[in-house]
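Novice: Below is the sequence, then the predicted model.
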Amino acid sequence: MPSTTVTVGSAVGLHARPATIIAEAVADTGATVTLSLEGGDPVDAGSALMIMTLGAEKGTDVVVTADDQGTLDAIAALVAKDLDAD
């Protein structure tokens, strides 16, 4: 499975709102996607609760792994975006 490392862009990190947006996007793809901290255990990116357990703050590097490159690119872009910006 392809993977890439991206930096969390949301001002509050991967907490409630950003985690929910990412989890919903993963659910819409129907693909298997995981997130992990460098060297850490991967969590299911289709679960907002699991994403929040990473404790990833703004500026933290997160490894995104997905079934295919298109899904990987889309979810990585969400992780890197400030999802709390209006």
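Specialist: Nice, I can see it.

Novice: CA only for contacts and neighbour counts going forward, please
Specialist: Will do.

Novice: Identify the residues contacting residue 75.
Specialist: 22, 25, 26, 64 (C-alpha atoms under 8 Å, 6 or more residues apart in numbering).

Novice: got the buried residues for the helix or strand containing it?
Specialist: In this structure, residue 75 is located in helix 69-80 according to DSSP states H and E. Residues of helix 69-80 classed as buried: 71, 72, 73, 75, 76, 77, 78, 79, 80 (neighbour count, 16 or more other C-alpha atoms under 10 Å).

Novice: okay, pairing it with this:
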Amino acid sequence: MQRTVTVASRVGLHARPAAVFVKAASAASLPVTIAKEGKDPVSARSILAVLGLDVRGGEDVVLEAEGDGADEILERLADLLTEDLEG
């Protein structure tokens, strides 16, 4: 399963928004990857890997997970990315 999401936070997935996202991904029961066009998928549970993608506000990312409950996990993480996580 996968979801394409536009990142809503102005600063993208940097600093606080990345930390909030990684914390939520780490709490998921399945491993999740996140990718940006032109870059290989990385573990959504790794703050360094997520920061390394250099995702900016307004850019699309692809979330992917497999297994029971993947759809629900991806939906929850996608919803999180569509919020402004800076506040």
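Specialist: Everything's here; your move. All values derive from a computational prediction rather than experimental measurement.

Novice: of all the contacts of residue 75 of structure 1, which comes closest to residue 43 of structure 1?
Specialist: residue 64 (9.9 Å; C-alpha to C-alpha).

Novice: hang on, the closest one in a helix?
Specialist: No. Going by DSSP: H, G, I helix; E, B strand; the rest coil, the assignment for residue 64 of structure 1 is strand, not a helix.

Novice: Excluding covalently adjacent residues, which one is nearest to it?
Specialist: Leaving aside its sequence neighbours, residue 64 of structure 1 sits nearest to residue 35 (C-alpha to C-alpha, 6 or more residues apart in numbering; 4.8 Å).

Novice: before we move on, what about residue 25 of structure 1?
Specialist: In space, residue 25 of structure 1 is closest to residue 75, 7.3 Å off (C-alpha to C-alpha, 6+ apart).

Novice: what does the one you found align to in structure 2?
Specialist: Using TM-score structural alignment, the partner of residue 75 of structure 1 in structure 2 is residue 77.
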